[in-house]
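**Q** Pasting a predicted model and its sequence here:
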Amino acid sequence: MEIIELPIEFEYNGQQNYIYPSLIVSENQLTLVDTGYPGFLPFIEKEIVTRGYDMQNLKNILITHYDDDHIGSLYDFKEKYPSVTITASGVEAEFISGKVKPERLAQAEAMLEHMPEEQQDFGHWFVQQLKSLKHVSVDQTVHDGEWILNQQCKVIATPGHTSGHISLYFPELSSVITGDAAVRDGEELMIANPHFCLDRERAEQSLKELKQLQAKSYYCYHGGILTK
């Protein structure tokens, strides 16, 4: 088994930005962790194919949590690769499928009511961005401590950024895919967007638990891989 970082470069508010989805390679099967913003399918495909892998071997998509930069292209992937199995935590699956109003959308709407006038345009845009995300049925839900991917990956519940956020621990590789439970800031792991955490205290505890794993490599969706 191998974990491959997929750096996706894009422009946002006139600045160059990156996200780092992860590709898990196990024998001939590919598992993608998170799918980028809406419209990012071709960018992610390009990164995978450039590394010599066949998209027809994409068998699974794991979603760490519901946010527009993590599930934005999930519908497109499922439409193009209908046999792929989509996996998320039970909590996040409710948001992704549209069965329950996403907590991120509820948060954004609440923040908009008290947002300074100069930030209102962005606030309205963000609410519409979340509302425009297409619902996708989740095929499989996972829970804290569950072993998946041929028993080589342990699901770790890392709530705080969102209620049902999960991270993925690979003991044999001494590696963790953090989602937004941790971001790389220089040579440190930090919580992502503290002001947008649904529960700051739980986010801090989740980060502490990830650090306690003392993994050699932390694959962060924001900031990239941190190798100890």
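**A** Now that the structure is in, tell me what you want to look at. Numbers count the residues shown, from 1 in each chain.
**Q** alpha carbons only for contacts and neighbour counts from here, please
**A** Will do.
**Q** which stretches of this structure form helices?
**A** 41-50, 68-71, 74-80, 90-97, 103-112, 120-132, 200-212 (DSSP state H).
**Q** Let me know the angle separating the fourth one from helix 103-112.
**A** The one in question is helix 90-97. Helix 90-97 and helix 103-112 are oriented at 70 degrees to each other (axes from the mean of the first three to the mean of the last three CA atoms, to 10 degrees).
**Q** Helix 90-97 - contacts with which helices or strands?
**A** When contacts are defined as 3 or more CA pairs under 8 Å, 6 or more residues apart in numbering; DSSP states H and E, helix 90-97 packs onto strand 140-142.
**Q** and the strand it packs on, how far from the chain's centre?
**A** Centroid separation for strand 140-142 versus its chain: 15 Å, with CA atoms, centre = their mean, to the nearest Å.
**Q** From the contact counts, what lies against that strand?
**A** In terms of contacts (3+ CA pairs under 8 Å, 6+ apart), strand 140-142 is packed against strand 85-89, helix 90-97.
**Q** quick one on the thing from earlier: would you format the helices of the chain as CSV with mean neighbour count included?
**A** Below are the helices of the chain laid out as CSV (neighbours: other CA atoms under 10 Å):
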stretch, mean neighbour count
helix 41-50, 16
helix 68-71, 22
helix 74-80, 18
helix 90-97, 22
helix 103-112, 16
helix 120-132, 15
helix 200-212, 18
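**Q** dropping in the other structure now:
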Amino acid sequence: MNKYRLLDIEFEHNGYKQVITPVILQDEHETVLVDCGYPGFMPLLAVEASKHGINFDLITKLIVSHHDIDHIGSLAEIKRTYPHIQIIAHELEAPYIDGTRKSQRLEQAQTTFESLPDEAKPQAEQFIRLLQSIAPAPVNQTVRSDELLPWCGGIEIIHTPGHMPGHISLYLPASRTLIAADAVVIEQGQLNIANPQFTLDLQEAVRSVQRLLDYDIERIICYHGGLYDGDVPTALRELVQRYRK
């Protein structure tokens, strides 16, 4: 059986309280962290892990869903502090995480900058500088869709592009749980597409949600929104229908 722990990381951003939900999976041999928050979040992750009785230095693997700053911001610091941790990502994401290629989110922010109203440009400039400050980190193992990782009762990789081309979600068959990352979010109790205005390919993101209906999912852990344990198939179908109208 997969043992998963939700790390509810609360913080303030631009004056608003926000929460992200990385996940720790654990068995008798491996402790796997999924995504790691903004730069400087390693102490927050360690404190939240300790609430579940998990010492951060026991983490053996870190799976990255995609290279957005709120998912990889602390990655380089974690790798420097705990070099034994193996970093895992989709093969399409690896060049952006290790610095071989320019961040797609940075490319998007720079490309759209001139079209912004003047009052929005200072915040956009700040965001661009923040993206430029992210330190690269090595990827020790790349994965592909449908690959089954043998840890923690089995972790199936689902390629869920749209938000970013190399975005992955994780299916835990033993507990019928989906770790969605940013494939879907919870907003006002409903599943939705994460930041549709910033999604690199919205129609592909909708197709990824459709693809999730092929899996026997009882609950979804969203990076933004936490645990959704309602009628998952109905919620996913309704989400697809909203965007296909």
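**A** On my side now, so go ahead. Here the structure is a predicted model, which means the values were calculated and not measured.
**Q** Could you save the helices of structure 1 as CSV and add columns showing distance to Tyr218 of structure 1?
**A** Formatted as CSV, those follow (distance: least, CA to CA, whole Å):
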stretch, distance to Tyr218 of structure 1
helix 41-50, 20
helix 68-71, 17
helix 74-80, 23
helix 90-97, 22
helix 103-112, 25
helix 120-132, 28
helix 200-212, 9
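**Q** re earlier: I'd like a version of the helices and strands packed on strand 140-142 of structure 1 in JSON lines, one that adds distance to Ile4 of structure 1 as further columns.
**A** Output for these, formatted as JSON lines (distance: least, CA to CA, whole Å):
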{"stretch": "strand 85-89", "distance to Ile4 of structure 1": "19"}
{"stretch": "helix 90-97", "distance to Ile4 of structure 1": "24"}
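**Q** outside of stretch 5-20 of structure 1, which residues touch it?
**A** Applying CA atoms under 8 Å, 6 or more residues apart in numbering, the external contacts of stretch 5-20 of structure 1 come out as 21-23, 36, 43-44, 47-48, 219-225.
**Q** ok, the aligned partner of Pro171 of structure 1 in structure 2 - how many residues close by?
**A** Correspondence of Pro171 of structure 1 to structure 2, assessed by TM-score structural alignment: Pro173. As a burial measure, Pro173 of structure 2 scores 18 neighbours (other CA atoms under 10 Å).
**Q** what about the spatially closest residue to Pro173 of structure 2 that is not a sequence neighbour, neighbour count?
**A** Residue nearest to Pro173 of structure 2 in three dimensions, not counting chain neighbours: Gly154, with 6.9 Å by CA to CA, 6 or more residues apart in numbering. For Gly154 of structure 2, the neighbour count with other CA under 10 Å is 18.
**Q** In structure 1, what residue corresponds to Gly154 of structure 2?
**A** Checking TM-score structural alignment: Gly154 of structure 2 goes with Gln152.
**Q** Distance check, that match against Leu210 of structure 1.
**A** 17 Å (CA to CA, to the nearest Å).
**Q** Once you drop chain neighbours, what's closest to the equivalent of Lys208 of structure 1 over in structure 2?
**A** Residue correspondence to structure 2 (TM-score structural alignment): Lys208 of structure 1 is matched to Gln210. Of all residues not flanking Gln210 of structure 2 in the chain, Val240 sits nearest, at 6.4 Å (CA to CA, 6+ apart).
**Q** burial of that neighbour, as a residue count?
**A** For Val240 of structure 2, the count of nearby residues is 20 (other CA under 10 Å).
**Q** host element of it?
**A** When elements are assigned from DSSP states H and E, Val240 of structure 2 belongs to helix 232-244.
**Q** Now that helix: buried residues?
**A** For helix 232-244 of structure 2, a neighbour-count test (16 or more other CA atoms under 10 Å) marks Val232, Pro233, Leu236, Leu239, Val240 as buried.
**Q** same deal with stretch 161-175 of structure 1?
**A** His161, Thr162, Ser163, Gly164, His165, Ile166, Ser167, Leu168, Tyr169, Phe170, Ser175.
**Q** Tell me the one of these nearest Glu27 of structure 1?
**A** Closest to Glu27 of structure 1 out of those is Phe170 (15.7 Å), distances taken as CA to CA.
**Q** count of residues packed around the nearest residue to that closest one once chain neighbours are set aside?
**A** Ranked by CA to CA, 6+ apart and with sequence neighbours excluded, the top spatial neighbour of Phe170 of structure 1 is Cys153, at 4.8 Å. Using other CA under 10 Å, Cys153 of structure 1 has 20 neighbouring residues.
**Q** isn't Cys153 of structure 1 right next to Pro171, touching?
**A** Yes. The pair Cys153 of structure 1 and Pro171 qualifies as a contact (CA atoms under 8 Å) at a distance of 7.4 Å.
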